[in-house]
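Dropping a prediction and its sequence here:
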Amino acid sequence: MAYNKKYADWKRKIWFTIKAPAIFNEVELGETPAYKPEQVIGRRVELNMALVTNNYQLQNYKGIFKITKVEGTTAKTELEGIKMYESIIQKWVEPGRDKITDSFVIKDKDNRLVRVKPVLITNRRLHRKQGTAIRNIWRNYFVELGKKLSFEDMVMKILNKEIPEQLKIQIKKIYPPLFFAIRQFYLEPREKHILLIE
């Protein structure tokens, strides 16, 4: 058999098992190959949260996990964020309805920067003042919440719908939403120039 360098190099690679963080019971997220352990540091895995948690109700979100440490052939990760699939939001968008989005950065109790991206859909177009009032509601809410909770705590409360339900109660005072969700929630790199909401 002729020597195949590409095949020979592949055989030398080590397969590392990727594990979720402790908040997700360190379930297996998959495997990744590399020649050396340090080569897998920094790699990211995106996976449907229903598979991570074994909870079908969380299928609308995917989790982003970053490998931060290797022990033997186990690659340990940290949660970088969650993102709702865009198709979930788009099915609510129809002519005559209003879609309000926002993007802002807060600090959690550990002084980490967190990007928050809510989305709201109503059955008619809202006045500008109503949109501003609604944005102020969720911005103020997350600023205060970040003073008390860690990034991971807030992620869990988004996934179990505690945060969205609390916000919907406040938003209804301005206008009842057809659909409301935190479409993206993730750690913001500190090296980026950002406008912090405090």
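The structure has been received and is ready for your questions.

hey, let's count contacts and neighbours off CA atoms from now on
Noted.

can you give me the helices for this structure?
Here the chain has its helices, by DSSP state H, at 5-11, 49-53, 86-90, 128-148, 151-159, 162-171.

closest one to residue 37 among these?
helix 5-11 (15.1 Å; Cα to Cα).

got a list of contacts for the closest one?
The contact list for helix 5-11, computed with Cα atoms under 8 Å, 6 or more residues apart in numbering, is empty.

Ok, stretch 25-37 next?
Outside stretch 25-37, the residues that reach it (Cα under 8 Å, 6+ apart) are 12-21, 40, 45, 47, 52, 70, 73.

try 6 Å
Under the contact criterion Cα atoms under 6 Å, 6 or more residues apart in numbering, stretch 25-37 has outside partners 13-20.

which residue sits closest to the residue nearest the centre of the chain in space, ignoring its chain neighbours?
With distances taken as Cα atoms, centre = their mean, residue 82 lies nearest the centre of the chain, 1.4 Å away. Distances taken as Cα to Cα, 6 or more residues apart in numbering put residue 63 closest to residue 82, at 4.5 Å, once the chain neighbours are dropped.

That neighbour: neighbouring residues, count only.
By other Cα atoms under 10 Å, 20 other residues sit near residue 63.

adding another structure so you can compare the two:
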Amino acid sequence: MSARQKREKVWLTVYAPPYFGGSPIATIPTSRPESAVGRVVEVTLYDLLKLDPSQYVIKLYFQIERVEGAEAYTRYKGHEYTVEYLNSLVRRGTSMVNWIHDYRTKDGLDLRVYVVVFTQYRINTSRKHAIRMVAHNILQARVPEMTLGQYAQEAVLGRLASEIHNEAKKVAVLRHVGIRKTKLLTKLEERPPLELPYQIGGISGAQGAGQQRRSSAGPKPVIRGDVIAL
């Protein structure tokens, strides 16, 4: 084999995980397909759902965990607000409350979850502490009940934020509640077996199919006001 042939690159089609529809999200060049395992692809929520331009404010990260031929399949690696969006939420005369903690999913994966809460008016330290405890208690109860894919949808589509909002609003008047960032801490070599296909929230897929199918009965996620909701 000549040196030119050795350097010849192939293009891989990268697919979102089945719990985000399993649709193509990128094409990447590589000289050795197996070397693509572990690479991270960044897309926005709008790139996946194509529903509302305001979904550009959330970036998602998908990590390639296996390659079959010219197709690469991924898992959820994390998400975060864009810096511009987070900065736009800051207001004078209000309080920002942060909560950061590690949790483990039902399928044994460790996540670092970042919660942010903005209040309508300034609040004292005791109320900030109470809001943090609300966030922690809800996440501590809910995350161990979910697989990685289920958590990803609950966090990205705003359901967990809505649960926190509904309890934390009893402590103070709130302007915004969100899971502003999540990091998957478990490395690829430490991961449990791949999840089986399943359907939640109107998004479904089968591993390796690379196809997107919407449930006719499932609600469409939209951004409404200060939280992402269904």
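Yep, it's here. All figures in this text were calculated on a predicted structure; none of them were measured in a lab.

circling back to that earlier point, corresponding residue for the residue nearest to residue 82 of the first structure in the second structure?
With TM-score structural alignment defining the correspondence, residue 63 of the first structure maps onto residue 60 in the second structure.

Spell out which residues sit in contact with its match, please.
42-44, 79.

could these be laid out in a markdown table, adding distance to residue 223 of the second structure?
Shown next, in a markdown table, are these (distance: Cα to Cα, whole Å):
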| residue | distance to residue 223 of the second structure |
| --- | --- |
| 42 | 20 |
| 43 | 17 |
| 44 | 14 |
| 79 | 16 |
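
nearest to residue 173 of the second structure, of those residues?
residue 79 (26.5 Å).

Counterpart of the closest one over in the first structure?
In the first structure, residue 79 of the second structure lands on residue 82 (TM-score structural alignment).

can you check residue 32 of the second structure too?
Alignment note (TM-score structural alignment): residue 32 of the second structure maps to residue 36 of the first structure.

burial of that match, as a residue count?
Neighbours of residue 36 of the first structure using other Cα under 10 Å come to 14.

how much space between it and residue 42 of the first structure?
Look at residue 36 of the first structure and residue 42 of the first structure: by Cα to Cα, to the nearest Å, they are 13 Å apart.

re the thing from before, so how far is residue 98 of the first structure from the residue nearest to residue 82 of the first structure?
28 Å.

repeat for residue 41 of the first structure
From residue 41 of the first structure to residue 98 of the first structure the distance is 43 Å (Cα to Cα).

neighbour-wise, which of those two wins?
residue 98 (19 against 16).

corresponding residue for that one in the second structure?
Checking TM-score structural alignment: residue 98 of the first structure goes with residue 95.

Ignoring the adjacent residues along the chain, who's closest to that match?
residue 122 (4.9 Å).

give me the number of residues near the equivalent of the one you found over in the first structure?
In the first structure, residue 122 of the second structure lines up with residue 125, judged by TM-score structural alignment. Residue 125 of the first structure has 15 neighbouring residues, counting by other Cα under 10 Å.

The one 4 residues further on too?
As a burial measure, the neighbour count of residue 129 of the first structure was computed by other Cα under 10 Å and equals 10.

Contact partners for it?
Contacts of residue 129 of the first structure (Cα under 6 Å, 6+ apart): none.

distance of residue 76 of the first structure from residue 23 of the first structure?
From residue 76 of the first structure to residue 23 of the first structure the distance is 12 Å (Cα to Cα).
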